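Asks: Make a model of this:
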Amino acid sequence: MVKGPIPLRRSERLREIIEERIATGIYLPGMPLDETELATEFKVSRTPVREALMQLAFSGLIVMQPRRSAVVAEVSPQRICEMFEVMAELEAMCGRLAARRMTDADQHALLEAHQACKEAGEKNDPDEYYRRNEEFHSALYAASHNGFLIDECKNLKRRVSAYRRLQLRVRDRMRTSHEEHTEVYMAIVTGDGELAANLLKDHIIVQGERFADLISTL
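Replies: Okay, here's the model as predicted:
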């Protein structure tokens, strides 16, 4: 059974908003992000703002400075593309291992996340699709049953999360993303690790290309 919409904590919602503003250039590199000013703008206390900024610092999108405002980090387009290249290789490894190691519970979790992505896409809700997409990829990581690989995937996923979410706003991307998920799912459950790995590489690299398409229109 597919779950309902994923509720977000206030700090997580603030993180998403600030994350998108950084990815789209509204908040430029070097720009200070003052806790008090952000709390006033979003009509919240400073606590969720501070939590959101800490999450963004962990992702490398901002730099926390002692006794000073946080500032937006410098992340070049080349650096973003490099991160997507590495992400593609890591997820390909997950797919290859998952095809050999997936349990019935793993398969159920992956299928449930896949179906939830479909529902979000049918609603044309890119934010909800992004969250369900995160569940799909997390289920894929878990199915690899390699703890170190799972940690590395999660760490890098945090670094590219703003850009992965943003590219879903490109026309038809949610539909094609779901179609790619279908191919990945079928390759894994039929035990074709090499096909799963190649499909995942293409899936992630396309995200990088789609991001470039989106940035060119902003």
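Asks: okay, CA-based contacts and neighbour counts for the rest of this
Replies: Will do.
Asks: For Val71, what is the enclosing helix or strand?
Replies: strand 70-72 (DSSP states H and E).
Asks: Just the buried positions in that strand, please.
Replies: By neighbour count on 16 or more other CA atoms under 10 Å, the buried set for strand 70-72 is Ala70, Val71, Val72.
Asks: structure for this one too, so we can compare:
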Amino acid sequence: MTERRATQLRDSIEDEIATGQLKPGERLDEVSLAERFGVSRTPIREALQQLAAAGLVELRARRGAVVSAPDPSQLMEMFEVMAELEAMCGRLAARRLLAEDEKALVAALAACQEAAARGDPDAYYYENEIFHRIIYRAGGNTFLAGQALALNKRLAPFRRLQLRVRNRMKTSQEEHEAVVAAIRAGETQRAADHLRAHVAIQGERFGDLMASLGKSRLAGA
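Replies: Next comes the predicted model:
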């Protein structure tokens, strides 16, 4: 129960970092956070450790936890790298797909569809995470999978926020379907291209994300 509560708290703090309510360099005091969320310091401490592992919080000696969110230009660069890592994973998955990974991938695709049909962006996000991790695993390269997973975690709040943009869930699911079709067909380049386009945030999509961040900041002001 404590672990689940810590995950819920992590998500709440992630949202505040992503939307700018908690700013880079701001100190996160365990006692204040515990009082605000009505919990003990234990799940708060666990949530901050999870955020530190994702790179969104820095744990400093004598200062405790400090927000370390990226600025927009760094965020763009991180999404560019994430897109290439995902493309590599997709290419390898199309070459090395095992029957058990194919079954898991199809099931994850269906779970994403169910969440999208309910119009639940947070539920879709969690099913989406499972979907992508299966692709990492299916690629059969543990080092690459570890790098992709680490950056995925670093971008987690921004990827989740992006799903709240109008029609993004529907479009994301259509992209998932194209990715799965390419991987199952063994079409390595097509799988890589679809995943790269799916993850990359450029042009209008980056503008949509920045607009969402701006709206969230105004709402929290």
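Asks: For the helix or strand just after the strand holding Val71 of the first structure, which helices and strands make contact with it?
Replies: Next along the chain after strand 70-72 of the first structure, taking DSSP H and E as the criterion, comes helix 77-101. For helix 77-101 of the first structure, the elements it packs on are helix 126-144, helix 147-166, helix 173-189, helix 193-217, judged by 3 or more CA pairs under 8 Å, 6 or more residues apart in numbering; DSSP states H and E.
Asks: Mind listing residues that contact helix 77-101 of the first structure?
Replies: Among residues not part of helix 77-101 of the first structure, those counted as contacts by CA atoms under 8 Å, 6 or more residues apart in numbering are 140-141, 143-145, 149, 152-153, 156-157, 160, 184, 187-194, 196-205, 207-208.
Asks: okay, the angle between that helix and helix 147-166?
Replies: 130 degrees (axes from the mean of the first three to the mean of the last three CA atoms, to 10 degrees).
Asks: on average, how far is helix 77-101 of the first structure from the matching bit in the second structure?
Replies: If you overlay the two and look at helix 77-101 of the first structure, the average distance to its match in the second structure is 0.7 Å (mean CA distance after the TM-score superposition for the first structure).
Asks: Which residue numbers in the second structure does the next helix or strand after that helix align to?
Replies: For helix 77-101 of the first structure, the following helix or strand on the C-terminal side (DSSP H and E) is helix 104-122. The aligned range for helix 104-122 of the first structure in the second structure is 99-117, by TM-score structural alignment.
Asks: Any chance you could list what contacts that stretch?
Replies: With CA under 8 Å, 6+ apart as the test, stretch 99-117 of the second structure has contacts from 121, 123-124, 127-128, 130-131, 134-135, 137-138, 169-170, 173, 176-177, 180, 184.
Asks: From the chain's centroid, how far away is stretch 196-206 of the first structure?
Replies: For stretch 196-206 of the first structure, the distance from its own C-alpha centre to the chain's C-alpha centre is 15 Å (CA atoms, centre = their mean, to the nearest Å).
Asks: ditto for stretch 19-34 of the first structure
Replies: 18 Å.
Asks: Span of that stretch from start to end?
Replies: End-to-end span of stretch 19-34 of the first structure (CA to CA, to the nearest Å): 15 Å.
Asks: So which residues make contact with it?
Replies: Against stretch 19-34 of the first structure from outside (CA under 8 Å, 6+ apart): 56, 61, 69-75, 162-163, 166, 215, 218.
Asks: 10 Å instead, please
Replies: 13-18, 46, 49-50, 52-53, 55-56, 59, 61-65, 68-76, 160-166, 211, 214-215, 218 (CA atoms under 10 Å, 6 or more residues apart in numbering).
Asks: All set now, cheers.
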